[in-house]
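# would you be able to build a 3D model of this:
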Amino acid sequence: MGTTVFERHPASSSAVAHSLQDSRQSVFWLDDLPADLVPTRPALVGEHTADLVVVGAGYTGLWTALHALRRDPAANVVIVEARTVGWAASGRNGGFCEASLTHGHENGARRWPEEIAQLERLGQDNLDAFEADLAAWGVDAQFERVGALDVATEPHQLAWLHEERDAHRADTVFLDEAAVRASVASPTYLGAVWHTRSNALVHPARLAAGLARAAEERGAVIFEDAPVRALENAGAGVRVVTADGAVTAPRAVLATNVFPSLLRRNVLMTVPVYDYVLMTEPLSAQQWDAVGWRDRQGIGDMANQFHYYRPTTDGRILFGGYDAIYHYGRRVRAEYEDRPESFRRLASHFFTTFPQLEGLRFTHRWAGAIDTSTQFCAFFGTARAGRVAYAAGFTGLGVGAARFAGDVMLDLLDGTPTERTELEMVRRRPLPFPPEPAAALGINATRWSLDRADHHGGRRNLLLKGLDAVGLGFDS
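Predicted structure coming up:
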């Protein structure tokens, strides 16, 4: 079996141990929230009514509420959240806000070739509107429209870079080895493409908190610490039931992301895959000079098991990805978030990427569950005679797409066809994952195959080729 640059040039065990010894298992973004963005909100007690009830106060639920209030400022919108605003994926992701609605051009073009140009236009329009909304509502999410670098770290990935460049001529700059290393000084880089306008960076928790504040300022009511136990029919509407109360409304939106669906039809539609992240201490001016990175792009490498990383506004580096761990039984559990071998591997890969930063420490380490779907991007639908809309399965690229999803679900509830609802991507449901034990066997065999491809010049084995043929090929 071949090796990758991370095995050919690993960091020393002492450097890895030193970097992690004072880190704490905690989400940096949530720890970094100022107190005024973390108000105390009531729990749901007793019976309530609304025009629209939204289950979930992450990005998808918050954007949906805001768009509903934009369409009808007099609407009574209630959001019911199991824990607190943005505590799950919306508060702990990498902060990459991509224009793509399809998890990249290749995935979208393979699945919806007739629609890919339209989908990419809608994605760019969505990102532009995302930026405009934050400005209009005064949401300080540390939004930076800096674009993204896709970097090659192995020779076989250079051909993929040329394909990326050719698919995105309008906003894409190709960087050869010398040019990319002049931009960001990593000895692992062999080339890159810079998508200059299709990605922004955000502070994930500030984004969620800011959207929640904007929704409340426009009249929405958010109940926290209120996990929903049931979704019941109630005359011409639905009733969302918690342990201590309920909300009855003519329409409901389910924005529950990775957590078990309240609809039986969606129980097998997603699986939780755990992703791991490190955050460094702030770099000194000398350390930043050694790295460069003055254009502040988000960065991802081209491997199947890829890394993603980005600078923060206070001078840190977030570094995550590579391991994507599925646990038997589809469960979401806090104990899955502490995986020392994944954090050690990430730390080693960080210093392979930036050996000039050896001695730097990580202050935070954390993980979160990604709502993975078989089409590798969000799916949509309605239930209960059109009274309930849902979106899930963003597969790690939901920061920007959640805004689009909010409009799709409101369109579906309105029942009037729009450009969004006529998309095949919206109309067709992806294949479900199989039940256990087949799910664990298939997912883990796929992950092993992706790792093997990375170690064999990108060559995909029969399993991956078979998945590609039926529209199930994906990255880690």
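# for the rest of this, base every contact and every neighbour count on C-alpha atoms.
Will do.
# am I right that Asp22 falls within a helix?
No. Counting by DSSP: H, G, I helix; E, B strand; the rest coil, Asp22 falls outside a helix, being coil.
# who's in contact with the helix or strand hosting Leu30?
Element membership of Leu30, judged by DSSP states H and E, is helix 28-31. Applying CA atoms under 8 Å, 6 or more residues apart in numbering, the contact partners of helix 28-31 are Trp87, Gly91, Arg92, His203, Pro204, Ala205, Arg206, Met279, His364, Arg365.
# and stretch 273-280, by the same measure?
28, 316-327, 336-337, 342-343, 346-347, 360-372.
# same thing with stretch 378-392?
Under CA under 8 Å, 6+ apart, the answer for stretch 378-392 is 101-102, 233, 237-238, 250-258, 270, 371, 393-395, 405, 408-410, 412-413, 415, 425-430.
# and Thr188, how far from Arg121?
Distance of Thr188 to Arg121, given as CA to CA, to the nearest Å: 33 Å.
# ok, those two, which is more surrounded?
Legend: neighbour count by other CA atoms under 10 Å for Thr188 and Arg121, higher for Thr188 (19 against 15).
# what's the longest helix in this structure?
When the chain is parsed with DSSP state H, its longest helix is helix 116-137.
# roughly how far apart are Ala209 and Pro34?
In terms of CA to CA, Ala209 sits 10 Å off from Pro34.
# quick one: which of those two has more around it?
Comparing Ala209 with Pro34 by other CA under 10 Å, the one with more neighbours is Ala209, at 31 against 10.
# sequence B follows; please return its structure for comparison with A:
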Amino acid sequence: MIFSNTPRPETLKSLADVKHVPFWLDDPARPEPASALTESITADLVVIGAGFTGLWTALLAKQADPSRDVVLLEAGETGIGASGRNGGFVASSLTHSFQNGLNRWPKELKKIIELGHKNLDGIEAAIKQFNIDCDFIRSGEINVANEEYQIEELREEAEHSAQYGERIQFLDREQIRARVNSPTYLAAIHDPSVAMVNPARLVWGLRRACLEVGVRLFEGTQVTGLEEKRESVLVKTSYGQVESKRVALATNAFPPLLKRLSFYVVPVYDYVLMTEPLSKEQRDAIGWHGREGVSDNGNQFHYYRTSADGRILWGGYDAIYYPNNEVAPHLENRPETFARLAENFFQTFPQLTGLRFTHAWGGVIDTCSRYTAFWGQAYGGKVAYAMGYTGLGVGASRFGAQVMLDLLDGKKTERTELQMVKSKPFPFPPEPFRSPIVNFTRWSLNSADDNGGERNLWLKILDALGLGFDS
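Predicted coordinates for the structure are as follows:
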């Protein structure tokens, strides 16, 4: 179906009382911030950024070598960025989708898939080991077809992925509507490997785990620059500094400390709504008792899932780039996008008309042209970075952290030998060219959704260059 962009008056009423804060972070379990760094110290490893990538890096580094002195620096509070604002989909995929991985690394895809499943098992094991209460559930993800042309695409993905060891199941119209009842659903695939999680509770649990194993955490500590020394790197902050043997950059969509990385990542804002808890009658009207994550198969797609207390999180569709790579708190509130999301929600679930939304928020995603994380080093190997997760970092961030540590330790592993790890995405042009190119590409993707999936000449050129704007 083609989603309407014009909200009805009754849709606007559903947004009348929303709080403009992320639902996950609006939680009394949120920990008190740690103190800021205000002196000069030394360390074996400094990790910059206390989101999922940074937390996993610090935790895994300490677990591998308890004697290693690890310092974790965060400009705001732990998980205040994308890690505390996302949908909580924990995918085994390291390539954003089976098809994206197949298009880019067909020869090593089987190994990447194997490592992805191993990575997800490692996340679950850590949650159990550190007793993290984060509503982790292996419910799987459903990808639905809302248009006829998408049905065969999903069927082919289910069949082709089986050759690589995946267990994706094709669901016809009756089967999908028996699971989740929407008049817009024509078919679907179910990937049982995907887990759902409360992302803020996970990030706070990892924070606690880091502290338990001896990581030194400083919050409210903005890193202002890096200075290379002969055998170390000086990490400068607003009120103190750390001289460290190694540095791991986990800043993702925020302005990078290595200027050249800004060519590889575009900060894109994603927006999310959360409903009030559903009544028994409302839940019976839609089914959805398995708590699967759901997404639709458009280029501009929605993703949605249920919470432990019976709400529906509904996000995606609009992906907004602001000129000059702007990242700022005021961009997290976009009323026109919230209204569009609400209208699309009630088109998908008309039986829930009258339901109200309690929270509306936005967050910034580190988008790269290949849709998967990439890695690299600087300052003679003393600094490593991982970024570019493009909205699929809740699960892949742990793998990204492992690769960073391999690189910093000079280890040759099955991870570092992957072409996916050795290669870089195609860079984006700088401004003033970046804005019109990104926005024209977004318009082209929307046009493809409106025209039976038919891609225009611009998208075909990007496909031929392997830039993969297909998600």
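# closest to Asn266 of structure 1 among the contacts of helix 28-31 of structure 1?
Trp87 (22.7 Å; CA to CA).
# burial of that closest one, as a residue count?
If we define neighbours as other CA under 10 Å, then Trp87 of structure 1 has 19 of them.
# work out for me the element it sits within.
Going by DSSP H and E, Trp87 of structure 1 is not in any helix or strand.
# aligned counterpart of it in structure 2, please.
Under the alignment (TM-score structural alignment), Trp87 of structure 1 maps onto Ile80 of structure 2.
# now for the corresponding residue of structure 2 for Val55 of structure 1: which residues touch it?
Using TM-score structural alignment, the partner of Val55 of structure 1 in structure 2 is Ile48. Residues near Ile48 of structure 2 by CA under 8 Å, 6+ apart: Gly54, Leu72, Leu73, Glu74, Val223, Val247, Ala248, Leu249, Ala250, Thr251.
# give me that answer again for 7 Å
Gly54, Leu72, Leu73, Glu74, Ala248, Leu249, Ala250, Thr251 (CA atoms under 7 Å, 6 or more residues apart in numbering).
# how many neighbours does whatever residue of structure 2 lines up with Ala347 of structure 1 have?
Applying TM-score structural alignment, one finds that Ala347 of structure 1 aligns to Ala342 in structure 2. Neighbour count of Ala342 of structure 2, defined by other CA under 10 Å: 28.
# doesn't Ala342 of structure 2 lie inside a helix?
Yes. Ala342 of structure 2: assigned to a helix according to three-state DSSP.
# I figured it hits Thr11, correct?
Yes. Contact criterion CA atoms under 7 Å: Ala342 of structure 2 and Thr11 qualify, at 6.3 Å.
# relative to Thr102 of structure 1, how far out is the most centrally placed residue in structure 1?
Structure 1 has Gly396 as the residue nearest its centroid, 3.0 Å off, counting by CA atoms, centre = their mean. For Gly396 of structure 1, the distance to Thr102 of structure 1 equals 11 Å [CA to CA].
# Gln287 of structure 1 too?
From Gln287 of structure 1 across to Thr102 of structure 1, the span is 36 Å (CA to CA).
# identify the residue of structure 1 aligned to Asp450 of structure 2.
Match for Asp450 of structure 2 (TM-score structural alignment): His455.
# and Ser196 of structure 2, what's its match in structure 1?
Careful, residue 196 of structure 2 is Met and not Ser. Match for Met196 of structure 2 (TM-score structural alignment): Leu201.
# relative to Ile299 of structure 1, how far out is that match?
11 Å.
# so between those two, which is more surrounded?
The neighbour comparison of Leu201 of structure 1 against Ile299 (other CA under 10 Å) goes to Leu201, with 26 against 21.
# who touches the more buried one in this structure?
Gly95, Phe96, Cys97, Phe143, Glu144, Arg145, Gly298.
# which one of those is nearest Leu134 of structure 1?
Closest to Leu134 of structure 1, out of all of those and judged by CA to CA, is Phe143, at 8.5 Å.
# where's the residue lying closest to the closest one once chain neighbours are set aside relative to Gln142 of structure 1, distance?
Excluding the flanking residues, the one nearest Phe143 of structure 1 by CA to CA, 6 or more residues apart in numbering is Val202, at 4.6 Å. Separation of Val202 of structure 1 from Gln142 of structure 1 (CA to CA): 5 Å.
# who's more crowded, these two?
Each of Val202 of structure 1 and Gln142 has its neighbours counted (other CA under 10 Å); Val202 has more, 22 against 17.
# pull up the gap between the more buried one and Ala178 of structure 1, please.
The separation that Val202 of structure 1 has from Ala178 of structure 1, given CA to CA, amounts to 29 Å.
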